[in-house]
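Chemist: predicted structure and sequence below. I'll ask about it afterward.
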Amino acid sequence: MTKEQMRTLLETSVNELYAASIEEASPQELFQALAHVVKHAYADDWRQTRTNILAEQQKQTYYFSIEFLPGKMLKSNLLSLDLLTTAEEVLKEVGTSLDEVAETEKDMALGNGGLGRLTSCFMDSLASLGLPGNGNGIRYKYGLFKQKFIDGHQVELPDDWLRSGNVWEVRKESKAVPIHFGGHVYLKENEAGVLKPVYEGGFTWRAVPYDTAMVGYQNQHLNTLRLWSVEVPSEEEAKYATLESRQALENLTAVLYPDDSNETGRRTRLMQEYFFVSAGMQSIVRYYKKMNLPMEQMSEKIAIHINDTHPALCIPELMRLLVDEEGLAWEQAWATTIKVMSYTNHTIMAEALEKWPVDMIKEVLPRMYQIIEEIDRRFIEGLEKVHPCDLLNRTRIISNGQVHMANLAIIGSHSVNGVAKLHSDLLKSVVLHDFYVIYPARFNNKTNGIAQRRWLQLANRPLTKVLDNTIGESWHHQPEDLTLLKNYQEDETVLQALADAKKTNKIALAKYIDAHCGIQVDPNAIFDVQIKRLHAYKRQLLNLMHILKLYFDIKENPNAQYHPRVFIFGAKAAPSYHYAKSIIKAINETARMINHDPQINDKIKIVFLENYNVSLAERIIPAADVSEQISLASKEASGTSNMKLMLNGAVTIATLDGANIEIRDAIGDENIAIFGLTEEEVYRYYAEKNYSAYTYFENDHRLQQIMNAFIDGTIPNIEWEGKEIFDSLIKYNDEYFVLRDFDAYCEAQNRIDIAYRDTRRWQKISLMNIANAGKFTADKTVQQYADDIWQIEPLFAHVKEPNDASLTQSV
């Protein structure tokens, strides 16, 4: 598309949508109009991709996830269509800018943090590799929540991201499916003597899909993200005439992670999980039947991936469809299900391995419970002569009145993977060791990756320009070509150009902070960044305690040499996670205290940016000097902010946890600041039960000063929050070894400070981080999934050379 063609289409779109000229249109109207032009540009290829996949009967992956976090899509789609520069030029001609227009787009509120962003990186990579792979999730009306700070406290507001609609989605009402909840189910023989379920009572809601194109990077391949919304079946409108009767229905797809601290919230969450699973599975089976192939051959054409335990009901739901609806014998259906399903575990935290009360599943999903019960019975029966009874009892799906969803996901899948080498090793040796004994061949590792296209080409245009001028543009398609940058680690011109790009990004972030927070920060300071979900194991508290140490040091010795730092936080706490919200309050009150202390003289600034999301990350990450990856070793499955910050030239301070280990191995010890307990040392403390947080507190005057600041009024306005934090470390013995790692963390921070003052050394370290970041591309990770687990191939590997010119163009 030429610039002239785009301008003509944009003018037409503005006129048709708003009966206005392009010069009269507001930035928001220009966004809507330009989005329609983009959709016009990819519509034929989207249709042709689907047509080709069906014509070739190509095997596809369906990626089930309760979270997707795509971020804004205008610039991403323009980049993938090779129209980004064209759009910039057109909008400049009409007196505005692409940045101003794109700013009006809402972030899709479909996820929380790393899990949701990972799925979106995978969607990007699947399309960009030409692999047939589709997402399946929920179209949340409000998503997680919009975070606001009021008097330092986190307050949750509705994130009404759909208020103006979602220009990228296409409603597919003809593909709607019924979802049944509740009632009573019993089995009855039909005329052929086959047991069939009979449903009595309960209610049926309607799942309507909204499809969004996942545009491959400059390859004319488009996959589909299908999100489901709940509606009243037309034949049952009368039942939902009152506001109260509609509320329960609308709550189903209202928010991500309904509050599970009460019974109503837990029930809604269980229904939510079954809703998108059943809708997606029905859609897949309907598609597969178009091929006129035997149902027991489904695994040759369909791969279904369970992303964390939330979609584990995929397994019994496929069994329901195959046995109840398609008439397969149980044994045939089970063999098919295992070959179709694969599962990624994203945690070793026990509380994150979902469990549901038996009574709740019986009441809400009676047929699901019957099938799970039979899966559980056959699991025990099939292995009781092979493995000891106590091993089988520890691994069974139903035990102690609960249904264990991770156990279901493992037993019903042919592949179980972790998301970093350490994480996968811990699954085999500790967390899921019993299952590893039973199914050793199922376990494998797939270290997470990120989409360099968004996190460098889009988020960091100044750095992209330097890289293009230095090593060429091959890394756009092959991110591992970033390694070419190693050839320039002694080139002062390149090192300075990289530093200048960083400075440009820091100036831009400083302006944003001033405009949105009223805090003025110096771009010459070290920008020290911790951006991730607020959770005790991620140890934002350790970061805060180090800040307090620096504060007291400067107060005691204001003339000491110290390079100014800006500590930047971005994090949401779950609404019911009281302790995490107390840490947020403590950080905000410490910020207020330090930022307004004239004696500190701007040597320390603290900025907690509210409502952290993808778009905010795209501002922060390019400007970061230091990347905080300080979770307790053995707790973080992988992490992906570590990879994004590394890609943008930040230097990592880290424990040997998750993918930090592989980052260290890639860049070398001299280019990362490692500290703290190792995974072996953590588990030794667990085994010996001899950790005493009070001993560390008692023997360290500095720690006493810092800890007492939470309870003696030094930090104002945190009487209750401070006591909760103090007690968590002293009274309840510091679950995540914050006091144990504190000295080592401070020493590592000192190494960071020394390195930063050596300008040339710091620039080389930054260069080496960028040069090695290509190893952590989602393209590589997704290719490993495709080869090892899903057995899918690029579409163009199968499409025959056609006579039709339009078909040739589309592949």
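Modeler: Nice, I can see it.
Chemist: from now on I want contacts and neighbour counts done on CA atoms only, so please keep to that.
Modeler: Fine.
Chemist: test my guess that residue 582 contacts residue 717.
Modeler: No: taking contacts as CA atoms under 8 Å, residue 582 lies outside contact range of residue 717: 11.3 Å.
Chemist: the two: which has the busier surroundings?
Modeler: residue 582 (22 against 16; other CA atoms under 10 Å).
Chemist: for the strand or helix carrying the more buried one, which positions count as buried?
Modeler: Using DSSP states H and E, residue 582 sits within helix 578-595. The neighbour-count check on helix 578-595 (16 or more other CA atoms under 10 Å) flags 579-592, 594-595 as buried.
Chemist: which strands or helices does that helix pack on?
Modeler: Packing partners of helix 578-595 (3 or more CA pairs under 8 Å, 6 or more residues apart in numbering; DSSP states H and E): strand 153-157, helix 540-556, strand 604-608, helix 719-729.
Chemist: how big is the angle separating that helix from helix 540-556?
Modeler: Angle of helix 578-595 versus helix 540-556, following axes from the mean of the first three to the mean of the last three CA atoms, to 10 degrees, is 20 degrees.
Chemist: now do helix 578-595: distance to the chain's middle.
Modeler: 25 Å (CA atoms, centre = their mean, to the nearest Å).
Chemist: relative to helix 719-729, how tilted is that helix?
Modeler: Using the same axes, to 10 degrees: helix 578-595 against helix 719-729 is 110 degrees.
Chemist: put this next to the previous one:
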Amino acid sequence: MDELVKEALEDDFRVNLEDAENIKRALIAYMVRVVGHDPRSAGPRQWFLALAHVIKGILSERGMKTSRAQYGDDTRRVYYLSMEFLTGRRLMKHLLDLGLEANVRTALEALGQDLDVLAEEEPDPALGNGGLGRLAACFLDSLATHGYPGYGYGIRYEFGMFSQTIEDGQQVEHPDNWLRRGNAWEFVRHNVVYPVRFHGRIACFRDETGRERCEWVDTDDVHAVAYDLKVTGYDSPVISNLRLWSARATTDFDLRFFNEGNYIEAVKDKTTSETLSKVLYPMDTTVLGQELRLKQEYFFVSASLQDILARYLRVHEDLSRLHTKVAIQLNDTHPALAVPELMRLLVDIHGLDWEEAWKVTRETFSYTNHTLLPEALETWPIGMLEHVLPRHLEIIYLINHDHLQQVRFRFPGEMEVLRRMSLVDEDTQRIRMAHLAIVGSSKVNGVAALHTRLLRETVFPEFDEMYPGKFVNVTNGVTQRRWLLQCNPMLSDLITEAVGPAWKTDLTALHDLEPLVEDAAFRERFIAIKVANKQRLAEHLEAETGVATDAESLFDVQVKRIHEYKRQLLNVLHVVHRYRQLREGLVTDAVPRTVFIGGKAAPGYYLAKQIIRLIGDVALTVNNDPQVNDRLKVVFLPNYNVSNAEITIPGANLSEQISTAGTEASGTGNMKFALNGALTIGTLDGANIEIKDEVGDDNIFIFGLTTEQVAETKRKGYNPWKVVEQDADLRQVLDMITSGYFNPQQTNRYQAIRDTLFDGGDHFMVLADFRAYVDAQARVDDLFRDPDAWARKAILNVARMGYFSSDRSIHTYARDIWNVAPMEI
């Protein structure tokens, strides 16, 4: 049998699928034998399934080769733990990576099918909220493309990030049932099941050697079942694996209750258990919601670590050497419970001494921090942890005891430092998960140069002083395969024609585009491609929203999670200012502009929802005012997701990256837009700074207070009232919003926004940056009046984005943090 399998795996799939005729035969065979449908009557859904199964066969073969090579070489592997993975649709990505798109398209045409229609049959799994999940997906792509032995671990949410509709101007959340017709790409592993435990109590005793041992008993258990998704790299034989966990009850129902006719009670345990993987980020405004989220975090962490140890123990016996073969990256604090969980597994289950287990744990984990906002640093109530995870709370206390002993040695007599560095916030009686992740990791990285500097200087300065060299920077990146090659084929073809294909795996090759800035014919083609992408975006949005837009206007785009610090509100203030100027005839030669804003507000985030409603009210007024004469349009993009981004980003002229300086960790949307030829208007925040350094000061629109100026302004006593008093334009804009100009039926609708800006002290400096933002937008208008000059700067943005590839990020992680090397297959 092994010889037969070996021979099958050694056959290159391209021998059988290298031409359209063989692909056509394969599709028909899979349609009959796997999908079970008559090819004569099959529709797009059936042909999509047949094609997916053909590709899954290829992925399975390559996955087996990759796995065997890893075991054969005893490879050190990296495991990426993340609550979010926004992978996007997979069909076109797999075809692109495998080099099969052209032949598959031809084969389908011979069968009377359109590949683009088939691709629309695939749901876009919203297994993430935004940049965190998209970054994780980019990293898996880069790991596979460059041959690193990588795995992702997350949760197979039955309902992903909610589906957003705008009804009566307001966000309405609907379940995102992306699994309603199954997932054609997953491999369910019914044999890979691990128990995950909650509640219970701790029983401690002395073993035969006299050492104290503790057991976690009387627990409520749930099973974690593995579902695998194969991740292809571009033109690479290596496959990465994304393993998602689904919760299953240990028993389907209680037969005793069932026989008594109490059918609800009979399935209660099943229903309760399986809520763990039901929905992404349950609303945490209630205690029950918070507890469910805590359980979700532990659920996927425990299952993942059990799986990692099981894989290690297949070929090794000594767990004290785990860190020599395993590197685990914690993507934000959501997986931070992995630190006490690995300690529990090593000490309680596998019998390692505490000191030895702690050494292994610290050298196994690394932690990526994604926020500078204190309110976004995750903490958990001690009482909740004691109830849900009693053994882990004990372990955290023990870790904290040893940690504080070291702090006392390093900072003798400094009680305030001791208090700040403790894993326990005594004032609020909560556990600080970022502190836990820092103490339990060998390396901690920020995700942009500014972010890492601020982490070291302002957020965790004592940790940086205590652990020299632990804090490092790895600036985020995006994969050019999805965010240029796949989503912008016309520009990709132009680039490849101009400089060759090397940029697809080495983005620095885009530097060779720079001389073409002086080529008039190249600029003309570049401009034509942008107009075509804008027309595609305009048609897509008219179908979605009913708002017609002019592709000749400046497409001004801000798409990201709706949050105060990302300052969609500042964008709206400028729109209202622009509208007022047009309506009152204060400008006569205004550049026609279409402002696109998209993103989701967390269900419990009232002010973010109010901002969405304000955008809708402003859009309704502006778009129906004949005095504006199509010189200004405002469109809210509903249900923004990866698939929508693939259309939106190539069509943008202007990329809005306007967060308050010192609040955005990095951003990756800024990179995607610039890579697709949009110019950036932004603050000196996150990766904007590094983008400015790369593209040049003349090729980006920078405005606003710096991080240091924000801090100094607040230190001196920032007064938003004074700012408004000194700016008549700003005063009139605020009057229009708060007086009911855009919503006469409810004049006080935006009282909460007004209160946040004034009574709340304008924490995110929206008013303070208004004038600088308006002036920067005027510079945007001036440049856009000269299409050739705009194109020159846009081309330079594309040419100078080589640094911002996730490939570069992964190479840095591999070299400086994980100590892993590419595989050879």
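Modeler: Sure, I can see it. Everything numeric in this text was worked out from a predicted model, so none of it was measured.
Chemist: so after superposing, what's the score?
Modeler: Scored against TM-score structural alignment, normalised by the length of structure 1, the superposed chains reach a TM-score of 0.96; 796 aligned residues with a CA RMSD of 1.4 Å.
Chemist: where does the one helix or strand residue 810 of structure 2 maps to end up in structure 1?
Modeler: Counting by DSSP H and E, the element that carries residue 810 of structure 2 is helix 806-813. Aligned by TM-score structural alignment, helix 806-813 of structure 2 falls on residues 778-785 of structure 1.
Chemist: show residues contacting the matching stretch.
Modeler: 121-122, 125-126, 128-129, 446-452, 791 (CA atoms under 8 Å, 6 or more residues apart in numbering).
Chemist: so residue 682 of structure 1: helix, strand or coil?
Modeler: Put simply, residue 682 of structure 1 is helix when judged by DSSP: H, G, I helix; E, B strand; the rest coil.
Chemist: just give me the match in structure 2 for it.
Modeler: Residue 682 of structure 1 maps onto residue 710 in structure 2, by TM-score structural alignment.
Chemist: so what's the residue nearest to its match when sequence neighbours are not counted up against?
Modeler: Residue nearest to residue 710 of structure 2 in three dimensions, not counting chain neighbours: residue 661, with 7.1 Å by CA to CA, 6 or more residues apart in numbering. Going by CA under 8 Å, 6+ apart, residue 661 of structure 2 touches 683, 684, 685, 686, 705, 706, 707, 710.
Chemist: ok, now residue 450 of structure 1?
Modeler: Per CA under 8 Å, 6+ apart, neighbours of residue 450 of structure 1: 118, 121, 122, 640, 643, 644, 776, 777, 778, 779.
Chemist: how close does residue 653 of structure 2 get to residue 642 of structure 2?
Modeler: 19 Å (CA to CA, to the nearest Å).
Chemist: when the two are compared, which one has more neighbours?
Modeler: Comparing residue 653 of structure 2 with residue 642 by other CA under 10 Å, the one with more neighbours is residue 653, at 25 against 18.
Chemist: neighbouring contacts of stretch 170-179 of structure 1?
Modeler: Contacts for stretch 170-179 of structure 1 (CA under 8 Å, 6+ apart): 204-212, 233, 275, 278-279, 282-283.
Chemist: Provide the aligned range in structure 2 for stretch 390-398 of structure 1.
Modeler: Going by TM-score structural alignment: stretch 390-398 of structure 1 matches residues 416-424.
Chemist: may I see the buried residues of the matching stretch?
Modeler: For stretch 416-424 of structure 2, the neighbour count (16+ other CA under 10 Å) marks 418, 421, 422, 423, 424 as buried.
Chemist: all strands for the stretch 351-500 of structure 2, in order.
Modeler: Listed in chain order, the strands of the stretch 351-500 of structure 2 (DSSP state E, counting those that start in this stretch) span 365-368, 379-381, 424-425, 430-432, 443-446, 471-473.
Chemist: so which of the ones you listed gets nearest residue 21 of structure 2?
Modeler: Closest approach to residue 21 of structure 2 among these (CA to CA): strand 365-368, 47.6 Å.
Chemist: for that closest one, packing partners?
Modeler: Taking 3+ CA pairs under 8 Å, 6+ apart as the contact cut, strand 365-368 of structure 2 packs with strand 326-331, strand 443-446.
Chemist: which residues of structure 1 does that strand align to?
Modeler: Strand 365-368 of structure 2 maps onto residues 341-344 of structure 1, going by TM-score structural alignment.
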